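Colleague: next input, structure requested:
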Amino acid sequence: MTQVNITLDLEQLKDELMETNLGAVTKSAVIVVLNQMMEKERDEYLKASAYERSEDRVDMRNGYYERDYTMSLGKMTLKVPRTRQGEFSPSIFEKYERAEQSLVLAMLEMVINGVSTRKITKAVEQLCGESVSSSYVSTLTKRLDPIVQEWADRPLNVMRFPYLYVDAMYIKVREYQKVVSKAVYVAVAVNEKNRRQIIGFQVSHVESEEGWTRFFEHLQKRGFTSPRLIISDAHTGLKKAIQSTFVGSSWQRCTVHFKRNLIAKVPKKGAQEFTAVMKDLFLQSCPDRARRMKNELVASYEEQPRFEEALTVLDEGFEDAIQFMSEPNSYHPQLRTTNNVERLNVEIRRRERIINIFPNTQSAFRLIGAVLKDYDEKLEHLQRPFLRKSSDEK
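Modeller: Predicted structure coming up:
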């Protein structure tokens, strides 16, 4: 019987096989070739052929195991040779594993971008010719958990944060076979280099003083210290939590929210001048100037009963709404509102809207955390300060 010796350029053959669309009729031939490639690699690893006695031998053969291998012509089952000590691994799977890892990362990116599980399974089937179950995608997304948790718990004592923005949004979560509303706390800070960072988030049962306090204490345990100024809306529980947790910090009430509250109390007719002056109050650069304008406004309308409620609201909230005026003038547009953190909430909402109802709290933490982590990395790559001093302030 004639013996045929086949000399293979393994690297070239692997590359060609991975890049070529082969017909189904060649599938069995490819299996034979790949099995022979792996057998040859095992011989080279052992430094001895089958039944060969050699002083250079490093291990012994230990049979085979089956492993699926997916190529452009479909899935095939290969006989993978193994050794007794288990340290041999055929190189043919290295490229496959890199491709598989790229696919996994692509799927996780789709999850972060809010693509539904159904659409992900369909996309994978079109790309690979292999269907994956929704449960597989759900299991895969759990790989994000330790990544998100590590980011959410990272230390904050490596840098000072003079300014802190906090806000909350609501999501729907399925819990004990019911759909409930839960609060998501988000904190964005400006560091000593005047750049924004997302420093924390938390999914809580409800927006309350207790919930905000727990959130702030979590930031403090990670090394966050009292900032110079905290910007937020005027939620009662949030205000109390700020006062008790961040002693020595000033609180800036978002002027956008405050003006909305004021306008709601202003009479519908004959109040154009009042509204114009009221809006102009919060465009002043000097707190003393703003106070004089406010006193003049009150004096002009205090005798008119229909403005009484609006003037009361203005008087009670005015000082909290002008705290930003004690900071550099060029910072004022960014420090007087929570607009930047609310834009971040829009990014979360855009992904969350596709899901609509989270199956559990952990899945909400996973997706929202992944979105925030991705957004935070983009902020870091911008390398652009959020707050900039003008030339005359330097």
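
Colleague: C-alpha from now on. contacts and neighbour counts both.
Modeller: OK.

Colleague: what segments of the stretch 51-200 of the chain are strands?
Modeller: 61-71, 74-83, 163-175, 178-190, 196-204 (DSSP state E, counting those that start in this stretch).

Colleague: quick one: which of those strands is nearest V30?
Modeller: Closest approach to V30 among those is made by strand 74-83 (9.2 Å; Cα to Cα).

Colleague: what residues does that closest one touch?
Modeller: Identification of contacts with strand 74-83 by Cα atoms under 8 Å, 6 or more residues apart in numbering yields 27, 31, 34-35, 38-39, 42, 59-70, 88-90, 129.

Colleague: in PyMOL, select just the buried ones from the residues you listed.
Modeller: Filtering the contacts of strand 74-83 down to the buried ones (16 or more other Cα atoms under 10 Å) takes a single PyMOL command:
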select buried, resi 31+34+35+38+39+42+59+60+61+70+89+90+129
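
Colleague: winner for burial among the strands of the stretch 51-200 of the chain?
Modeller: Of the strands of the stretch 51-200 of the chain, the one with the most neighbours on average (mean count of other Cα atoms under 10 Å) is strand 196-204, at a mean of 22.

Colleague: what does that strand rub up against?
Modeller: 152, 156, 182-191, 211, 215, 219, 361, 364-365, 369, 372-373, 376, 379-380, 385-386.

Colleague: relative to strand 178-190, how tilted is it?
Modeller: Relative orientation of strand 196-204 versus strand 178-190 (axes from the mean of the first three to the mean of the last three Cα atoms, to 10 degrees): 160 degrees.

Colleague: show the subsequent helix or strand relative to strand 196-204.
Modeller: Using DSSP states H and E, the next helix or strand after strand 196-204 towards the C-terminus is helix 209-221.

Colleague: could you tell me the angle between that following helix and strand 196-204?
Modeller: Going by the same axes, to 10 degrees, helix 209-221 makes 140 degrees with strand 196-204.

Colleague: what's helix 209-221 packed up against?
Modeller: Judged by 3 or more Cα pairs under 8 Å, 6 or more residues apart in numbering; DSSP states H and E, helix 209-221 is in contact with strand 196-204, helix 236-245.

Colleague: please tabulate the ones you listed in TSV, including the columns distance to A271.
Modeller: TSV is the format used below for those (distance: least, Cα to Cα, whole Å):
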stretch	distance to A271
strand 196-204	39
helix 236-245	29
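
Colleague: please give me the structure for this one as well, since I'd like to look at both together:
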Amino acid sequence: MNQFNKDIIAVLSSDKDIPLNEVLRRQIEVAANQFLQNELTAVLGYGPHTRIDRSKDDVNYRNGAYTRTIDTEYGKINLTVPRDRLNKFQNALFPPYVRRTDGLEEMVIKMYSKGVTTREIADMVERMYGHYYSPTTVSNITKRTEHLVEEFHERRFKYSQYVCVFLDATYIPLRRGTVEREAVNVAIGIRSDGGKEVLDYSIAPTENGAAWSELLQGLRARGIKDIQLFIADGLVGLQSAIEANYPQAKFQRCWVHAERNLLGYVRKNDRREIITDFKAIRQAENLQAAKERLAAFSAKWESSYKRRIKNLVQMEELFTFFSFPTAIRQTIYSTNLIESFNKSLKKMVRRKEQFPNEGALDRFIMTQVMEYNDKFENRAHRGFKDCHDTLDSMF
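Modeller: Here you go, the predicted structure:
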């Protein structure tokens, strides 16, 4: 039985309140210091207390040590790092200037991605591990994700074809001198096999056609050549941006947005009935049946809301989803899918005190995107697996 096992048994059988983490911390400290000594022995080629001739200039030998403290998930460990005369020894266990282990940093980043504020993380680390991290230190740790942000925005796409891409923006408070809500433009794509992922996102003061055009240009430049359908609301300039970058793609205007807009133009007493009638159009079995229901809807309500009903009748892009297999229509008639992602994003954001700059917001969004893509990229979305071959044939 080794000393580590003996210490564990002693703690478990002792009446003293000694945390198990403390036993682990001590063992890690002993093992790490022994490892450093063994490393130096390997570099020198001989062990401690070996007699050598130090009169020669090229002879290397032990030359004292210095101390370092490393924060680990089990607490602080104190290291005695040996030196050599010729300064050839560079330990592989702890790189220079590192003061925390990867495990602790990963935990900090994970908490940050869950919406925990830097101040809350600092307090939690102190309570759990007994050492203090300032909110600034926590913020610096989260900056480890900066390279992931850059890699994500510049990556080449593994797939060149997507059945549909959802476009939507959400607004998040951001400081640029003063704090204002800025647009986060998000694009989520679904392939013919049903795998879905956040393709890209961008941060801009407002949602506009130019920002969307730039995002779509990036998708095409990095390898997405074919998209069958875009689903979005009716933002001015958005359809032009789509046509400029993906001229062969079809466009589906979000039915849910159309319903909300309709409610704003009808009397309260009529709302339930008119929305029920309007939804029945979308729920038709095919395009012909939908157009017949639209005609009946128009005849019933045009006298009361002539201008609004006329506008709806002219929105041909509301019916694009009927040209796709029935199995996926429930997904592609609206932007509900991407709005769900944006809602989750904003829920996490509410816990943040504020984002002091665009980089901080970018890093935070990146953690949410990575989690979403890890979860859904290789999981078939509802209905797509049932018509995989049909969707493939559309390209």
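
Colleague: count the neighbours of H218 of structure 1 for me.
Modeller: Using other Cα atoms under 10 Å, H218 of structure 1 has 16 neighbouring residues.

Colleague: how about the one 10 residues further on?
Modeller: Other residues near R228 of structure 1 come to 15 when the count uses other Cα under 10 Å.

Colleague: that one and V247 touch, don't they?
Modeller: No: assessed by Cα atoms under 8 Å, R228 of structure 1 is found out of contact with V247, at 10.2 Å.

Colleague: verify the assumption that A284 of structure 2 is located in a strand.
Modeller: No: per DSSP: H, G, I helix; E, B strand; the rest coil, A284 of structure 2 lies outside any strand segment and is coil.

Colleague: counterpart of I348 of structure 1 in structure 2?
Modeller: Under the alignment by TM-score structural alignment, I348 of structure 1 pairs with L345 in structure 2.

Colleague: that match belongs to a helix?
Modeller: Yes: membership of L345 of structure 2 in a helix is supported by three-state DSSP.

Colleague: now it: closest residue in space that isn't a chain neighbour?
Modeller: The spatial neighbour of L345 of structure 2 that comes closest, neighbours along the chain excluded (Cα to Cα, 6 or more residues apart in numbering), is Q368 at 7.1 Å.

Colleague: so what does the one you found match up with in structure 1?
Modeller: In structure 1, Q368 of structure 2 lands on V371 (TM-score structural alignment).

Colleague: list the contacts of its match.
Modeller: By Cα under 8 Å, 6+ apart, the contact set of V371 of structure 1 is I112, N113, I348.

Colleague: distance of the second one from L382 of structure 1?
Modeller: For N113 of structure 1, the distance to L382 of structure 1 under the criterion Cα to Cα, to the nearest Å works out to 20 Å.

Colleague: between those two, tell me which one has more neighbours.
Modeller: The neighbour comparison of N113 of structure 1 against L382 (other Cα under 10 Å) goes to N113, with 19 against 10.

Colleague: right, and the more buried one touches R353 too?
Modeller: No: judged on Cα under 8 Å, N113 of structure 1 makes no contact with R353 at a distance of 11.2 Å.

Colleague: how about stretch 229-237 of structure 2, which residues are buried there?
Modeller: L229, F230, I231, A232, D233.

Colleague: I'd say the first one and R253 touch.
Modeller: Yep, that's L229 of structure 2 we're talking about. No: look at L229 of structure 2 against R253 with Cα under 8 Å: they stay out of range, at 10.5 Å.

Colleague: run a quick neighbour tally on the closest residue in space to T117 of structure 2 that isn't next to it in sequence.
Modeller: Spatial nearest neighbour of T117 of structure 2, chain neighbours left out: K352 (5.3 Å); criterion: Cα to Cα, 6+ apart. For K352 of structure 2, the neighbour count with other Cα under 10 Å is 17.

Colleague: what of A310 of structure 1?
Modeller: 20.

Colleague: and it, what's its match in structure 2?
Modeller: Using TM-score structural alignment, A310 of structure 1 pairs with R308 in structure 2.

Colleague: ok, that match - contacts?
Modeller: With Cα under 8 Å, 6+ apart, R308 of structure 2 has these contacts: L262, Y265.

Colleague: now do the helices in the stretch 201-350 of structure 2.
Modeller: Using DSSP state H, counting those that start in this stretch, the helices assigned to the stretch 201-350 of structure 2 run over residues 209-221, 238-245, 255-263, 271-282, 287-301, 306-313, 326-332, 336-349.

Colleague: sorry, wrong one. I was asking about the stretch 1-150 of structure 1.
Modeller: Going by DSSP H, counting those that start in this stretch, the stretch 1-150 of structure 1 shows helices at 10-19, 27-46, 92-112, 117-128, 134-141, 144-152.

Colleague: from the middle of its chain, how far away would the shortest one be?
Modeller: For helix 134-141 of structure 1, the gap between its own C-alpha mean and the chain's C-alpha mean amounts to 19 Å (Cα atoms, centre = their mean, to the nearest Å).

Colleague: mean distance between it and structure 2 after superposition?
Modeller: For helix 134-141 of structure 1, the mean distance to aligned residues of structure 2 following superposition is 1.0 Å (mean Cα distance after the TM-score superposition for structure 1).

Colleague: tell me which other helices or strands that helix touches.
Modeller: Looks like helix 134-141 of structure 1 contacts helix 92-112, helix 117-128 (3+ Cα pairs under 8 Å, 6+ apart).
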